[in-house]
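In: dropping the sequence and predicted coords here.
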Amino acid sequence: MLATTIAGVFSISAAAIFSFGLLSKMVERMVSLSVGIMLSTSFLHALPEAFESKADPRTLFATLLAGLLAFFLLEKTAILRHSHHHEGDGHEHHHGHDAHEAGKAGWMILVGDGLHNFTDGILIAAAFLADPGLGLVTGLAIIAHEIPQEIGDFIVLLNAGFSRKRAYFYNLICSLMAVLGGLLGYFTLERGMEWIPYVLVFASSGFIYIAVSDLMPQMQRRATLRETIPQIMLIGLGVVIVLFLTRH
């Protein structure tokens, strides 16, 4: 409960600070750090933890494939993440088109985020049941990838007519759905420990998909050496953080 609450409140509060104008230049840096944390959490800790169990490796690989495809479909249907447009973005829309679209999307975004955060809570619970160290880095990875996503959601909500306080309040309520997911995951998975390896693999598929399909392409748009060096350093920092937190 503490991990899911901190993950939700911290990510929403940090996103609000960035969205409301402070430290906005750090958002791009957060993307690189997120990639390092998510990939290293998946490949260096969660997946090895799952494959060291008694679960059938073929079934675990099938779960990984199913997870990647599931996150692809979720993205396609705009449940997990959302495409945002802004006035003056270079597209030919009538005046007010984007604000109108954002207004229609505002509540949909909140519902989608609530479901997403509920799932995150289940994944955090599964990770803690497998290993407290894994639970810690899973929560950290979720915070790292939630902040850039929530920033986009804040922008849309503000454009949809929400006040800053209202946007923060509703986003906070949605983020606390992770607590409900964590409680459900803890009491459900505690009785079915054999399911934990599969949940860990599914969580890893989500981290891998988000990092590879969303975050890394954003980084590729900045191809100069001056921009690439900090990206590589921050990815490395993310890996080091995970290795430090999961050392035995």
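Out: Looks like it came in fine. Residues are numbered from 1 along each chain as shown.
In: use CA for all of it now, contacts and neighbours both
Out: OK.
In: who touches Ile241 in this structure?
Out: Ile241 makes contacts with Ile37, as judged by CA atoms under 8 Å, 6 or more residues apart in numbering.
In: which strand or helix spans it?
Out: helix 225-245 (DSSP states H and E).
In: and for Glu101?
Out: With DSSP H and E as criterion, Glu101 is part of helix 97-130.
In: pretty sure Gly112 is touching Ile79, no?
Out: Yes. With contacts counted by CA atoms under 8 Å, Gly112 reaches Ile79, the gap being 5.1 Å.
In: quick one: neighbours of the closest residue to Phe10 other than its chain neighbours, just the number.
Out: Leaving out its chain neighbours, the residue that sits closest to Phe10 by CA to CA, 6 or more residues apart in numbering is Ile143, at 7.4 Å. Number of residues near Ile143 (other CA atoms under 10 Å) recorded here: 21.
In: and the comparison structure, right after this:
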Amino acid sequence: MLHELSALNPVLLSLLAGLFTWGCTAAGASLVFFFKDLDQKMANVMFGFAAGVMIAASFWSLLAPAIEISSGMGKFSFVPALIGFLLGGAFLRLVDRLIPHLHFGFPVAQKEGPKTKLRKIILLVLSITIHNIPEGAAVGVAFGAIVTGDTELLIAALALAFGIGIQNFPEGAAVSIPLRGEGLSRARSFWYGQLSAIVEPIFAVIGAYLVVHVSPVLPYALAFAAGAMIFVVVEELIPESQREGSTDLATAATMLGFAVMMVLDVALG
């Protein structure tokens, strides 16, 4: 099975993986047809779990392979991972400044990015869309890495896609149900909820295409995706998971998410 998958075009695999993670978001967003509100404690748990998965994925599926690929540099094998990691964080910071958005639970007056007259609903969706960019890029880069022929990298890519898909399900609900609370119909809430993840297959293809055709950037690209994901975790997911009490529960969910992703990556690998 793995041999057959490794023979496929990495860009095609990244597209399929991106569509899978997008589909998981859509499945989670569909819960808006069954629930009209989302308990704050449950929202905190969802964001905490997503944070844990992304932290673990950043190391085992992205940073560790980046350092391994650069092992020929000896004691300086950390350099590509370091440069890529910091550039990933810087890139997300730039996106944060260039795209207007608003985090869930905050008043419109606290929107981030340039001044805009966009509606609150659009600002909320843009916030989650920004968050999904590094997830898509991470999946794409991970599948693009299999061009080296290393089966372990394919296993890591599959584990990463599955892990992101798992955390995208509750995240889809954490987007669509609050949008319903903002006054949107169930159909529109679902539409915007799943639409926030449309960037994942797009950036998955971009990431895979880049590393396949410019192979020397592979360790930098892997670390870049990790840095972008960690930026999202620290700047968005953890703060949102700690709102309005139940911090212990959210922290436990973060540890559970980390453990799930660790088991997926290490055990499968």
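Out: Structure received. Everything numeric here is computed off the predicted structure, so don't read it as measured data.
In: next, the TM-score between them, please.
Out: The TM-score (TM-score structural alignment, normalised by the length of structure 1) is 0.71; 232 aligned residues with a CA RMSD of 3.8 Å.
In: I'd like the next helix or strand past the helix holding Glu101 of structure 1.
Out: On the C-terminal side of helix 97-130 of structure 1, the closest following helix or strand by DSSP H and E is helix 132-159.
In: picking up where we left off before, can you give me the buried ones in the helix holding Ile241 of structure 1?
Out: Under the neighbour-count criterion of 16 or more other CA atoms under 10 Å, helix 225-245 of structure 1 has 231, 234-239, 241-243 buried.
In: likewise stretch 202-210 of structure 1?
Out: Those would be 202-210, for stretch 202-210 of structure 1 by 16+ other CA under 10 Å.
In: please apply the same query to stretch 104-120 of structure 1.
Out: Those would be 105-106, 109-120, for stretch 104-120 of structure 1 by 16+ other CA under 10 Å.
In: go on, stretch 61-73 of structure 1?
Out: 61, 63-64, 67-68, 70-72.
In: check the gap between Met219 of structure 1 and Glu75 of structure 1 for me.
Out: Distance, Met219 of structure 1 to Glu75 of structure 1, using CA to CA, to the nearest Å: 19 Å.
In: closest one of the buried residues of stretch 61-73 of structure 1 to Ile12 of structure 1?
Out: When those are compared for distance to Ile12 of structure 1 (CA to CA), Phe71 wins out at 22.1 Å.
In: now do the same for the closest one: its match in structure 2.
Out: Aligned against structure 2 by TM-score structural alignment, Phe71 of structure 1 finds its counterpart in Leu92.
In: for that match, which non-adjacent residue is spatially closest?
Out: Ala228 (5.8 Å).
In: now do the SS call for the one you found.
Out: Look at Ala228 of structure 2: counting by DSSP: H, G, I helix; E, B strand; the rest coil, its state is helix.
In: counterpart of it in structure 1?
Out: Using TM-score structural alignment, the equivalent of Ala228 of structure 2 in structure 1 is Gly206.
In: if I read this right, its match contacts Leu68, doesn't it?
Out: Yes. Because the distance of 6.6 Å satisfies CA under 8 Å, Gly206 of structure 1 is recorded as touching Leu68.
In: which residues touch Gly135 of structure 1?
Out: By CA under 8 Å, 6+ apart, Gly135 of structure 1 lies in contact with 124-129.
In: returning to that earlier point: from Ile229 of structure 1, how far out is the match of Ala228 of structure 2?
Out: In this structure, Gly206 of structure 1 and Ile229 of structure 1 are 26 Å apart, going by CA to CA.
In: elements contacting the helix holding Glu101 of structure 1?
Out: helix 2-19, helix 132-159, helix 164-175, helix 177-189, helix 196-210 (3 or more CA pairs under 8 Å, 6 or more residues apart in numbering; DSSP states H and E).
In: to Glu49 of structure 1, which of those helices lies closest?
Out: Nearest to Glu49 of structure 1 among these is helix 196-210; the distance by CA to CA comes to 7.4 Å.
In: so which residues make contact with that closest one?
Out: Applying CA under 8 Å, 6+ apart, the contact partners of helix 196-210 of structure 1 are 38-39, 41-43, 46-47, 49-51, 53, 55, 60, 63-65, 67-68, 71-72, 123, 126-127, 129-130, 189.
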